[in-house]
Every structure is written in C-alpha cells, then in structure tokens.
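Enquirer: Sequence and predicted structure below; questions after.
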Amino acid sequence: MEIISKCPVCKGSGKVPRELPFGANPKAPTTRADKAGIKACPNCQGSGSIGIKK
C-alpha cells in the first residue's frame, strides 16, 4: 500500500529557507536573510514527499 503525496510545506523540493532567530537584527551582516541559506524541510525530513510506504 502506498499513499504518497508532495509535502505541503516545501512543495516537493525537500528544502525550506532558513529562518532568522527571534529578535535577530535582519540588517546585521551575519544574520541577513540572503545569507541564511536553506535547510531540510522539517515536515518531510528533506525527502519532498509524505505518506505511508508499505
């Protein structure tokens, strides 16, 4: 039985933009959003799909 669909959080890519910590200055050179990078999706653990594989 396979019930697999695209992850709604990352839309199947497996990666989401890294978020700034609460209270961080977005204009500071070390915490700029463009330098934050990307990380693996916490919902699908980077696979891009969610569901039951059996």
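Expert: Happy to help now that I have it.
Enquirer: C-alpha only now, for contacts and for neighbours.
Expert: OK.
Enquirer: Between the two ends of stretch 36-52, what distance do you get?
Expert: Terminal residues of stretch 36-52 lie 32 Å apart, using Cα to Cα, to the nearest Å.
Enquirer: separation between residue 17 and residue 33?
Expert: In terms of Cα to Cα, residue 17 sits 9 Å off from residue 33.
Enquirer: Distance check, residue 35 against residue 16.
Expert: 14 Å.
Enquirer: Alongside the first one, take a look at this:
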Amino acid sequence: MIQMKYENPQMEAYFNSLPPKVRAFINRSRAEISSPGELMLIGEHFRNSFGETDGNP
C-alpha cells in the first residue's frame, strides 16, 4: 500500500495523528491533498464517519 507522505510538517503530523482506519482510507484513495486545511476537512469527515474520536481503532 502506498503510504502518504507530506512535505509540510504540519500536514504530516496531523495525518499521523489520525486513527489508523482514517489513514488507511486516505492512503487507498490516493487523493491529492495540497493544503493542511484540505487534509483536516477530509480527516475529520472520515474520523466522524468511522466513529473514531481518538487514536485507537
């Protein structure tokens, strides 16, 4: 599986703080996310959709 890497340290830190299910979904989507705000919108949407409120599966 392709692992998302962000050159922006803020984006990388936020991505790594997301629950594993959310990170896996973003990785599988291969979406081109270009800003911290965009990543946060996507991350929070899927965090809520998956019922993930913290870093635990």
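Expert: Perfect, I can see it now. Note that this is a predicted model, so its numbers are computed, not measured.
Enquirer: what TM-score comes out when they're superposed?
Expert: TM-score for the superposed chains, counting by TM-score structural alignment, normalised by the length of the first structure: 0.21, backed by 23 aligned residues with a Cα RMSD of 3.1 Å.
Enquirer: coming back round to it: more crowded one of residue 35 and residue 16 of the first structure?
Expert: Between residue 35 of the first structure and residue 16, residue 16 has the larger neighbour count (other Cα atoms under 10 Å), namely 16 against 10.
Enquirer: tell me which element that one falls in.
Expert: In this assignment (DSSP states H and E), residue 16 of the first structure forms part of strand 15-17.
Enquirer: Now do that strand: which elements does it pack against?
Expert: strand 38-40 (3 or more Cα pairs under 8 Å, 6 or more residues apart in numbering; DSSP states H and E).
Enquirer: Enumerate the positions of the strand it packs on that are buried.
Expert: The neighbour-count check on strand 38-40 of the first structure (16 or more other Cα atoms under 10 Å) flags residue 40 as buried.
Enquirer: Now do it: which elements does it pack against?
Expert: strand 15-17.
Enquirer: All set now, cheers.
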